[in-house]
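> My questions are about this predicted structure, shown below with the sequence.
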Amino acid sequence: MKAKWPLSQLRLRALASPLPSVLAWKVPLSSSLLANSCFYKWISLMLFFKQIYDVDLLVDLCVVKLIQNNVDEAVEKLKAQGIEVLGVVCHVSNEQQRKNLIDETVQKYGKIDVVVSNAAANPSFDDILQTQESVLDKLWEINVKSSILILQDASPHLQKGSSVVIISSFTAYQPPATIAMYGVTKTALLGLTKALAAEMAPNTRVNCVAPGFVPTRSAALLRTNDAFMKEIEQGTLLNRLGTTQDMAAATAFLASDDASYITGEILVVAGGLPSRL
């Protein structure tokens, strides 16, 4: 690991660089319910653009996962990158675990600068009118309600100039038949972004990333169906699927001071797939 630079020296170096500014000395909190997702890793790494600067950034991070083994794995990988990190097990629908998440983060770092709300679930592929009430409740609770509740808990600790990034989906604009109800909950996040941006201004910016198809381990349909993957690729203008790095870069941009005059916006990262209401 390279020697860490004093605060004043790193500030001068960042200001002198033509490359994007970074989130040094900010405390981001990223929630992810998807136990097998590697999205957290790329958000965390890209948030600090460690590959851009030849110095180690003094950053703090809280990563939230659902299973202790996944927390430990995430913490180990991030610490190997020289990132100071706190790992917390939290099911976002559990009130006490949400409270513990915020309390542990604030106790360790004293503040929260960035919240990335990435928790999501898709427990059913049924048509909307055939979806059981319990499934409807879970979709709403995890995909929409959890974002609100996390911010209710975190908002007293958000600093002036803080940022919230909500992760929606391009399916919010045209919910596919097989995951229509999932898409509907993601549509709700677009409205939530607009409403929260107005409510939390001027101290906190609120924006949204709407990813396209990304073949993560949780997207089993994409990973096991070559014909479907090819069809999706051909439907994009860039003729490829998205990557977790693509989504993390967009998230990092909206969370950073480079986006300091952007709030209430939805950034679609879908390779040119048609995606507007």
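Received, thanks. Residues are numbered from 1 along each chain as shown.

> From now on I want contacts and neighbour counts done on CA atoms only, so please keep to that.
Noted.

> which residues in the stretch 1-150 of the chain form helices?
Using DSSP state H, counting those that start in this stretch, the helices of the stretch 1-150 of the chain run over 7-16, 39-47, 68-80, 95-109, 133-140, 146-154.

> Got another one to weigh against that:
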Amino acid sequence: MTEQLPSSSPSPDPRSEHPQVDAPPQDQEAPGTTAETTPQPDHGEQTYEGHGRLRGKAALITGGDSGIGRAVGIAFAREGADVAFTFQPMEKDDADATVREIEAAGRTAVAIEGDLRDEDFSASLPQQVREKLGRLDVIVLNAAYQQARDGVDTVSTEEFDRVLRTNLYSQFWILRSALPHLESGASIIITSSIQSVQPSAGLFDYAMTKAAQVALVKALAPQLGQQGIRINAVAPGPVWTPLIPSTGWPEHVPEFGQDTPLGRAAQPAELAPAYVLLASDEGSYISGAVVPVTGGKPF
């Protein structure tokens, strides 16, 4: 007699599983806050279900107060990890909200205030996490800064330096100081972007840093692999976070993400599973990879 398997509900349509952003024109001062972002992004607060994939691990996430960083922090905590994350002073309300979500999952949250452009601060983070959480197993280098540009000739050295120090220098400083604290089995994940392979002229400096991050992952994977440490990148397409209304293109916000094959921008919650896979033992043979989460945009 053939065993009858329980029937399953049909898979949701990815075009409509999450709502169209349908955002009005809006502008914020960088780095932007969740409270001022309309509509509010979905970080998985009501939907992400953990399954113990990161039980016993400790993670550091840069820029974990909002957007992709908050979604990853929530997912990691619900998967069993303690989470430390960085934020800037103007992001305190967002940071407090992230702490509440992590603690509601029964895990320890450590919010570290500071500016990643400062070498001493960035370099101190791995040691701080080891002291406060007792170990360091996963590093997510996620914080980023972007601004819309009218042309190369309009960008000051100070502004160019801000992009590179936030998106590249800080990652180098953190990685350099983290290696003595990482043991075999550790995972490093960098948030790159589709901009690394499809650069926009209006984001040329941001795109430069995202392409460099891909090169960094591919260059370090052979070296770190000899120590049993994996390094990968996630390359998001358009994702609805406070970074978007703080980029300086309010007229483009209403149409953001509608040029993807799925016809909409992603919610941060949709990125979190990729980070969980790369951080978990289930991703034990994935290193040197760039995982595109782009809504169908070719990578």
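Here it is on my side, so go on. A quick note: this is a predicted structure, and the numbers were derived from the prediction, not measured.

> Quick check: TM-score for this pair?
Between these two chains, after superposing, the TM-score reads 0.80 (TM-score structural alignment, normalised by the length of the first structure); 245 aligned residues with a CA RMSD of 2.3 Å.

> quick revisit: just put the helices of the stretch 1-150 of the first structure in TSV and tack on mean neighbour count and distance to residue 33 of the first structure.
Below are the helices of the stretch 1-150 of the first structure laid out as TSV (neighbours: other CA atoms under 10 Å; distance: least, CA to CA, whole Å):
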stretch	mean neighbour count	distance to residue 33 of the first structure
helix 7-16	13	34
helix 39-47	21	10
helix 68-80	16	11
helix 95-109	17	12
helix 133-140	15	12
helix 146-154	19	10
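
> what's the closest of those helices to residue 171 of the first structure?
The closest of those to residue 171 of the first structure is helix 133-140. By CA to CA, the value is 14.4 Å.

> hmm, who's touching the closest one?
120-124, 181-182, 185 (CA atoms under 8 Å, 6 or more residues apart in numbering).

> go on, stretch 263-277 of the first structure?
Contacts for stretch 263-277 of the first structure (CA under 8 Å, 6+ apart): 169-171, 173-174, 190, 193-198, 205-213, 235-242, 246-247, 250.

> Narrow those to just the buried residues.
Buried members of the contacts of stretch 263-277 of the first structure, scored by 16 or more other CA atoms under 10 Å, are 169-171, 173-174, 190, 193-194, 196-197, 205-213, 235-236, 240-242, 246-247, 250.

> coming back round to it: only whichever of the contacts of helix 133-140 of the first structure are buried, select them in ChimeraX.
To isolate the buried ones among the contacts of helix 133-140 of the first structure in ChimeraX, judged by 16+ other CA under 10 Å, type:
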select :120,121,124,181,182,185
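
> before we move on, back to that, let's see which of the buried ones among the contacts of stretch 263-277 of the first structure end up in helices.
The helices, defined by DSSP state H, take in 190, 193-194, 196-197, 235, 246-247, 250 from those.

> possible to save the residues you listed as TSV with distance to residue 24 of the first structure?
Shown next, in TSV, are these (distance: CA to CA, whole Å):
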residue	distance to residue 24 of the first structure
190	28
193	25
194	27
196	25
197	23
235	38
246	21
247	20
250	17
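
> For residue 26 of the first structure, state which of those residues is nearest.
The nearest member of these to residue 26 of the first structure, counting by CA to CA, is residue 250 at 17.7 Å.

> Tell me the residue in the second structure aligned with that closest one.
Counting by TM-score structural alignment, residue 250 of the first structure corresponds to residue 274 in the second structure.

> Can you verify my assumption that its match contacts residue 234?
Yes - here residue 274 of the second structure reaches residue 234: they are 7.2 Å apart, a contact under CA atoms under 8 Å.

> so who does the equivalent of residue 232 of the second structure over in the first structure touch?
Applying TM-score structural alignment, one finds that residue 232 of the second structure aligns to residue 207 in the first structure. Taking CA under 8 Å, 6+ apart, we find residue 207 of the first structure in contact with 163-166, 193-194, 197, 254, 262-267.

> what's the answer for residue 45 of the first structure, then?
residue 78.

> aligned partner of it in the second structure?
So, by TM-score structural alignment, residue 45 of the first structure is matched to residue 74.

> do the same with residue 125 of the first structure
Checking TM-score structural alignment: residue 125 of the first structure goes with residue 149.

> Can you classify the nearest residue to its match once chain neighbours are set aside by secondary structure?
Nearest residue to residue 149 of the second structure in three dimensions, chain neighbours excluded: residue 202, at 4.5 Å (CA to CA, 6 or more residues apart in numbering). When classified by DSSP: H, G, I helix; E, B strand; the rest coil, residue 202 of the second structure comes out as helix.

> Go ahead and confirm residue 202 of the second structure touches residue 148.
Yes - counting by CA under 8 Å, residue 202 of the second structure touches residue 148, with 5.3 Å between them.
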